[in-house]
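**Student:** All I have is the shape, not the residue letters:
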């Protein structure tokens, strides 16, 4: 019986250590739906950031956004030099995967970050404006 309790206790400890090690690292950010994102970027105090490649950005982007490729190894330093830390950042990519990566990096550096849920694809599906 003692052996079973020890094995059970060890299993529970392993489970909890695995769960806690999977927590996201970096700061907090908020994923928001298209309508809330549209309201956010209408505020001139919000910085809108497209984290796709330059080629993707040139094919169409949200008006007023700036482009910094999150897959570029210099992403963090370029973002630091272009973005203002005292203003929130609204970030997006094509589908939402890369923008979440950028949101973790930026929020970890002290930025207040809003991530567009479902990315530019969701934005376009909702009939929102883009420009080239």
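**Tutor:** Now that the structure is in, tell me what you want to look at. Computed from a prediction, not measured in an experiment: that's the story for all the values here.

**Student:** alpha carbons only for contacts and neighbour counts from here, please
**Tutor:** Will do.

**Student:** Which parts of this structure are helices?
**Tutor:** With DSSP state H as the criterion, the chain has helices at 2-21, 34-41, 54-59, 75-82, 97-108, 119-125.

**Student:** Reformat those as TSV; add mean neighbour count and distance to residue 69.
**Tutor:** Formatted as TSV, the entries for the helices of the chain read as follows, by neighbours: other C-alpha atoms under 10 Å; distance: least, C-alpha to C-alpha, whole Å:
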stretch	mean neighbour count	distance to residue 69
helix 2-21	11	28
helix 34-41	16	19
helix 54-59	13	7
helix 75-82	14	6
helix 97-108	22	9
helix 119-125	18	14
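
**Student:** mind putting the ones you listed in a markdown table, distance to residue 28 included?
**Tutor:** Converted to a markdown table, the helices of the chain look like this (distance: least, C-alpha to C-alpha, whole Å):
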| stretch | distance to residue 28 |
| --- | --- |
| helix 2-21 | 16 |
| helix 34-41 | 17 |
| helix 54-59 | 26 |
| helix 75-82 | 16 |
| helix 97-108 | 6 |
| helix 119-125 | 18 |
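
**Student:** Ok, which of those helices comes nearest residue 67?
**Tutor:** Distances from residue 67 to each of the helices of the chain were compared using C-alpha to C-alpha; the minimum, 6.9 Å, belongs to helix 54-59.

**Student:** Please compare the first structure with the one that follows:
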């Protein structure tokens, strides 16, 4: 296993549209729109909800609006032994790349 890098980042172009990602934004941001395969755990809830983190064979991408909160989550989760990477540019970059943004009911969402 490679040594974990808390600064590890992944470009949105390297993530499939339906990939499992951990979204650490707040509830109102999530409700406005999120990646189709995202699992929502707000940043402040991450330490108490480790059991809710999805298991993946690859490093788990962590996303927020622009990369700041997800960067903090990646640094902390890496220290806890999780294999995670920060999504460079967050949901703003995801949306700008033309990737799908959905609401909980499957409709078209937006990034706020």
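**Tutor:** That came in fine, so what should we check first? From a predicted model like this one, the values you see are computed outputs, not experimental measurements.

**Student:** coming back round to it: closest one to residue 132 of structure 1 among the helices of structure 1?
**Tutor:** helix 54-59 (5.8 Å).

**Student:** Distance-wise, check residue 79 of structure 1 relative to residue 20 of structure 1.
**Tutor:** Noted for residue 79 of structure 1: a distance of 29 Å to residue 20 of structure 1, by C-alpha to C-alpha, to the nearest Å.

**Student:** which residues does whichever residue in structure 1 pairs up with residue 69 of structure 2 contact?
**Tutor:** When structure 1 is aligned by TM-score structural alignment, the residue opposite residue 69 of structure 2 is residue 98. Going by C-alpha atoms under 8 Å, 6 or more residues apart in numbering, residue 98 of structure 1 touches 51-52, 70-71, 92.

**Student:** Surely residue 100 of structure 1 touches residue 113?
**Tutor:** No - the pair formed by residue 100 of structure 1 and residue 113 falls short of the contact definition of C-alpha atoms under 8 Å, at 9.8 Å.

**Student:** Out of the helices of structure 1, the one nearest residue 27 of structure 1 is which?
**Tutor:** helix 97-108 (4.1 Å).

**Student:** Quick one: average offset of the closest one versus structure 2, please.
**Tutor:** Taken against structure 2, helix 97-108 of structure 1 registers an average deviation of 0.6 Å after superposition, with mean C-alpha distance after the TM-score superposition for structure 1.

**Student:** separation between the equivalent of residue 127 of structure 1 over in structure 2 and residue 91 of structure 2?
**Tutor:** With TM-score structural alignment as the matching criterion, the partner of residue 127 of structure 1 in structure 2 is residue 98. In this structure, residue 98 of structure 2 and residue 91 of structure 2 are 11 Å apart, going by C-alpha to C-alpha.

**Student:** next one: residue 8 of structure 2
**Tutor:** Here residue 8 of structure 2 is placed at a distance of 17 Å from residue 91 of structure 2 (C-alpha to C-alpha).

**Student:** repeat for residue 100 of structure 2
**Tutor:** Using C-alpha to C-alpha, residue 100 of structure 2 is found at 10 Å from residue 91 of structure 2.

**Student:** Name the nearest residue to the equivalent of residue 22 of structure 2 over in structure 1, ignoring sequence neighbours.
**Tutor:** In the superposition onto structure 1, residue 22 of structure 2 corresponds to residue 49 when matched by TM-score structural alignment. The spatial neighbour of residue 49 of structure 1 that comes closest, neighbours along the chain excluded (C-alpha to C-alpha, 6 or more residues apart in numbering), is residue 91 at 4.7 Å.
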